[in-house]
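**Q** take a look and give me a structure for this.
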Amino acid sequence: MEKEEIVNQPTREEVKQEMLNYLQQKYGEEFESQYIEYKSWAQKGHEVMLAFPKKGSEEDVFVVNRYQNGKKYEDGYIGLLMKPTYKGLIEDSLASFFKESKIVLNYKYVYPEAFDKETDFETFKRYANRKNNFVVSIYVPVDRSFSSEQLEKSFEKIKEELKKEISICSLTISCYLEEDYRKDVLEYVLEHPEKSSFPTSNRLFSKYDSWGKIDFDYEYEEGD
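**A** Below is the predicted model of the structure:
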């Protein structure tokens, strides 16, 4: 970084406020900054900020990237807005097999600058199915007669349903007896709201599989 650039570079606080202003203008709501990685003579490249909605919580954190001194942005807020739709799809795939479940869905990416609150789910899904790996962890209560063979059969059917909507995924289903599910999952969530995984010592069975791969060569063009 040249001496003149260092002198003219905005401060960390100015960059942070610019990024927050960008989000507010784009989405029509206020945001808070949890953390910012500031570009300087020692940290070249671009700025990265973790932000969350002011009316939400710090658990709703997403990434914002600032490029070329603010000439270009990418952020992950649209991914957060799409989470309830994805969770609904997962719940539908589980309904025939388990009466209750706790779903943890993780995918934290940035999206094209054109993606905003007007972006519909189908447009988002087409992009996500080429660029996002969805990590889906499902926790379910079962009775004592439930077997690993039953989990195997249910898992395969659930996986086939999810593959219709999610092209790249890492899926885990963990089974607990009812009392252990209450203690290790539901009560644990209340005591540790920041956690996205749960104790496994009382887990009866679990099954994992993954499918698809990210298309690193794909570049979004408006209208895709």
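**Q** contacts and neighbour counts: CA atoms only from here.
**A** OK.
**Q** would you map the helices across the protein?
**A** 3-8, 12-27, 77-94, 121-131, 148-163, 178-181, 188-191 (DSSP state H).
**Q** so which of those is nearest residue 206?
**A** Minimum separation from residue 206 across those (Cα to Cα) falls at helix 148-163, 8.0 Å.
**Q** the closest one packs against which elements?
**A** On a contact count with 3 or more Cα pairs under 8 Å, 6 or more residues apart in numbering; DSSP states H and E, helix 148-163 meets helix 77-94, strand 205-211.
**Q** next up, for comparison:
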Amino acid sequence: MKKAKAILACILLFATILGGCGMEKENSNNEMYTREEVRQQMLEYLDDKYGEEFDVLDIVYKDWSRNWEKLYAVPKGKGKEYEFMVYRFKDENGEIYYTDDYFIIAKKDEYSEYLKTIIDQYYDEYRFRFYFSGDIKKKNNLDQNIAFDEFQKYADEHLVLDVQIFLKEDKEDVATVKLNQLYNYLSKDMSLVAISVFGFSDENYKEHILSKTSELDYSSYYSDFTVKKG
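**A** So this is what the prediction gives:
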């Protein structure tokens, strides 16, 4: 039993060393890459596709439990609310390929304005956030120059839209009716939509929503808030 435990410990140690070195067989040409080379390759992929500068927030390297790398980045000079991900995969032939969701972030502000014009029809004073989710493993050739109507069509067919609305509303039954109407409007084109509404009293709305514009910490991707004016 002690011998078996010793062998297992050696195996785990060996796997840890390999993971720490960031070295492994990458493709059919038996090329080996360090972690820094992998990071640089992911940045080169972004540069080739988008021609923009990005700040790297974090990177997750492959190890014994996963066979992909994931890089978190934002457009240079932008905040965390513009964070997106780049994945580095290996296909069934052992060849490396990349996917990312920056083209979604590139349309974030424009889509926020689009949503605002719709939500304005149902609620008066509110703030909202939204984010998209989808299968990032799927390859596509979409970039930041995609026209908004084309992006909207892609979102309708392939993405899940999650909208969360924070409003000053005293009558729960009225808020629910409006929520159903808003859901029906958005879901008539999109394949998957989720909407949540959170009602606040006047005092709590001012304290927890309006007074904490910069302190609000929502960790969801593609999140946005808008206060209705007038």
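**Q** how alike are these chains, TM-score-wise?
**A** The TM-score (TM-score structural alignment, normalised by the length of structure 1) is 0.73; 191 aligned residues with a Cα RMSD of 2.7 Å.
**Q** that older thread, mind putting the helices and strands packed on helix 148-163 of structure 1 into TSV with distance to residue 138 of structure 1 and mean neighbour count?
**A** Converted to TSV, those look like this (distance: least, Cα to Cα, whole Å; neighbours: other Cα atoms under 10 Å):
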stretch	distance to residue 138 of structure 1	mean neighbour count
helix 77-94	9	17
strand 205-211	10	15
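**Q** output those as TSV; include the columns distance to residue 66 of structure 1.
**A** Output for these, formatted as TSV (distance: least, Cα to Cα, whole Å):
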stretch	distance to residue 66 of structure 1
helix 77-94	14
strand 205-211	32
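**Q** can you tell which of these is closest to residue 44 of structure 1?
**A** Distance to residue 44 of structure 1, taken as Cα to Cα, is lowest for helix 77-94 among those, at 24.5 Å.
**Q** check contacts around the counterpart of residue 133 of structure 1 in structure 2.
**A** Aligned against structure 2 by TM-score structural alignment, residue 133 of structure 1 finds its counterpart in residue 160. Residue 160 of structure 2 sits next to 132, 133, 134, 190, 191, 192, 193, 194 when contact means Cα atoms under 8 Å, 6 or more residues apart in numbering.
**Q** would you agree the third one is in contact with residue 158?
**A** Yes: A contact is recorded between residue 134 of structure 2 and residue 158 when judged using Cα atoms under 8 Å, the distance being 6.7 Å.
**Q** picking up where we left off before, now do the match of residue 133 of structure 1 against residue 195 of structure 2, distance only.
**A** 11 Å (Cα to Cα, to the nearest Å).
**Q** for residue 67 of structure 2, same thing?
**A** In terms of Cα to Cα, residue 67 of structure 2 sits 34 Å off from residue 195 of structure 2.
**Q** and these two? Which one has more around it.
**A** The neighbour comparison of residue 67 of structure 2 against residue 195 (other Cα atoms under 10 Å) goes to residue 195, with 15 against 11.
**Q** which one in structure 1 is aligned with that one?
**A** Per TM-score structural alignment, residue 195 of structure 2 is aligned with residue 171.
**Q** you'd agree its match is up against residue 139?
**A** No: at 11.1 Å, residue 171 of structure 1 and residue 139 do not qualify as touching, with contact defined as Cα under 8 Å.
**Q** the match of residue 133 of structure 1 and residue 193 of structure 2, how far apart?
**A** Taking Cα to Cα, one finds residue 160 of structure 2 at 6 Å from residue 193 of structure 2.
**Q** corresponding residues in structure 2 for stretch 13-21 of structure 1?
**A** Against structure 2, stretch 13-21 of structure 1 falls on residues 36-44 (TM-score structural alignment).
**Q** again with stretch 209-222 of structure 1
**A** Going by TM-score structural alignment, stretch 209-222 of structure 1 sits over no part of structure 2.
**Q** same check on stretch 46-55 of structure 1?
**A** With TM-score structural alignment as the criterion, stretch 46-55 of structure 1 aligns to 68-77.
**Q** and that stretch, what's buried?
**A** By 16 or more other Cα atoms under 10 Å, the buried positions in stretch 68-77 of structure 2 come out as 69, 70, 71, 72, 73, 74, 75.
**Q** residues near the residue lying closest to residue 195 of structure 2 once chain neighbours are set aside, how many?
**A** Of all residues not flanking residue 195 of structure 2 in the chain, residue 163 sits nearest, at 4.7 Å (Cα to Cα, 6 or more residues apart in numbering). The tally of other residues near residue 163 of structure 2 (other Cα under 10 Å) stands at 19.
**Q** format the buried residues of stretch 68-77 of structure 2 as TSV; extra columns: distance to residue 81 of structure 2.
**A** Output for the buried residues of stretch 68-77 of structure 2, formatted as TSV (distance: Cα to Cα, whole Å):
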residue	distance to residue 81 of structure 2
69	21
70	18
71	15
72	12
73	11
74	8
75	10
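**Q** for those, which one is nearest residue 202 of structure 2?
**A** The nearest member of the buried residues of stretch 68-77 of structure 2 to residue 202 of structure 2, counting by Cα to Cα, is residue 74 at 35.5 Å.
**Q** ok, back up a step: from residue 64 of structure 2, how far out is the match of residue 133 of structure 1?
**A** 31 Å.
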